[in-house]
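Undergrad: What would the 3D arrangement of this be:
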Amino acid sequence: MNKEIIHTQDAPKAVGPYSQAVAVTGARTVYLSGQIGLEPHNGELVSESFEGQVKQAFANMLAVAEAAGGTKENVVKLTLFLTDLGKFGTVNTIMADIFPQPYPARSTVGVASLPKGAQFEVEAVVVL
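TA: You can find the predicted model right below:
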């Protein structure tokens, strides 16, 4: 297996032992690390607002997908992490504005906390 590490300055740098994304040659499936609502250039949460964090997390995820050579149409699987599952409807509304049909597969997990006090995180699998 040959792995290629994907990195872009248009998304926040890793804040732990992980890469923004890893591509595996052959089928060219790219596994994106989770993105929270960090502003790419200063590494701070873009907003205290849940909606603002969700939008920025998706923007960060799409920036990494684009750095790997993909677009939102190449996203085949999302995993969402929310600190408050009561806000799931907000995520659905934002996702419907971002992703065209057919939508990617998705899992959603309620969690006690996320890095840097974030309220939302998204990770993705992209096939090119």
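
Undergrad: Only C-alpha atoms from now on, for both contacts and neighbour counts.
TA: OK.

Undergrad: measure the closest residue to residue 3 other than its chain neighbours to residue 69 for me?
TA: Distance criterion CA to CA, 6 or more residues apart in numbering; nearest residue to residue 3, sequence neighbours excluded, is residue 24 at 4.7 Å. Using CA to CA, to the nearest Å, we find residue 24 at a distance of 13 Å from residue 69.

Undergrad: could you point out the longest helix in this protein?
TA: For the chain, the helix that runs over the most residues, judged by DSSP state H, is helix 50-67.

Undergrad: Give me the distance from it to the chain's centre.
TA: Relative to its chain's centre, helix 50-67 lies at 6 Å (CA atoms, centre = their mean, to the nearest Å).

Undergrad: Next, the second sequence, to be compared with the first:
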Amino acid sequence: MQRLNSEQAPKALGPYSQGMMTGGNIVFLSGQLGIDPATNQLQEGVEAQAKQSLENIQNILGTIGLTLENALKVTVFLKDLDNFSVVNDIYASYFQEPYPARSCVQVAKLPADALVEIEVIAEKA
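TA: This is a model prediction of the structure:
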């Protein structure tokens, strides 16, 4: 296994890695909040948090030469499912067809009181 770590993504808030790649080239990224790695502060608002989450994911994938095009499965966690359409529009601007499989769920609370968290499973071809 290979640990993934990007200085262009926020440090883990707990005892976990930003991502791990198996010997079979499957990549599992931990959920990314909308934390700006330059300031270590959570962005304000669901739109800014969703964009920053996806930027963080891109930066972690980039450490091994991958992009969002390598994503197989995405899970989106929302504090309020009423924000689904807003986050969906942002999501659509980052991914292109064929879109990865995806789940989107509402959760009671996210770390750091975030509004959105996104995790990815990808493959290094």
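
Undergrad: before we move on, back to that, residues in the second structure aligned with the longest helix of the first structure?
TA: Alignment of helix 50-67 of the first structure against the second structure: residues 46-63, by TM-score structural alignment.

Undergrad: what's next to that stretch, contact-wise?
TA: 4-6, 8-10, 18-19, 29, 32-36, 42-43, 66-68, 83, 86-87, 90-91, 94, 114-120 (CA atoms under 8 Å, 6 or more residues apart in numbering).

Undergrad: Please name the residues that touch the nearest residue to residue 41 of the second structure once chain neighbours are set aside.
TA: Nearest non-adjacent residue to residue 41 of the second structure, counting by CA to CA, 6+ apart: residue 35, 5.3 Å away. By CA under 8 Å, 6+ apart, residue 35 of the second structure lies in contact with 10, 41, 42, 43, 49, 52, 53.

Undergrad: The first one touches residue 37, doesn't it?
TA: Yes - Residue 10 of the second structure sits in contact with residue 37 when judged by CA atoms under 8 Å, with a separation of 4.4 Å.

Undergrad: quick revisit: what residues sit buried inside the longest helix of the first structure?
TA: 50-51, 53-67 (16 or more other CA atoms under 10 Å).

Undergrad: before we move on, the earlier item: return the subset of the contacts of stretch 46-63 of the second structure lying in strands.
TA: 4, 19, 29, 32-33, 35-36, 42, 116-120 (DSSP state E).

Undergrad: how about those residues in CSV, adding distance to residue 103 of the second structure?
TA: What follows is these, written out as CSV (distance: CA to CA, whole Å):
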residue, distance to residue 103 of the second structure
4, 23
19, 19
29, 15
32, 15
33, 16
35, 21
36, 24
42, 23
116, 13
117, 12
118, 10
119, 10
120, 11
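
Undergrad: Pick the one among those closest to residue 72 of the second structure.
TA: residue 120 (7.5 Å; CA to CA).

Undergrad: still on that earlier bit, check the fit of the longest helix of the first structure onto the second structure and give the mean distance.
TA: Averaged over the aligned pairs, helix 50-67 of the first structure sits 0.8 Å from the second structure after superposition, using mean CA distance after the TM-score superposition for the first structure.

Undergrad: Next, the angle helix 50-67 makes with the helix or strand just after that helix.
TA: Next helix or strand after helix 50-67 of the first structure toward the C-terminus (DSSP states H and E): strand 75-82. If you take axes from the mean of the first three to the mean of the last three CA atoms, to 10 degrees, strand 75-82 of the first structure sits at 150 degrees to helix 50-67.
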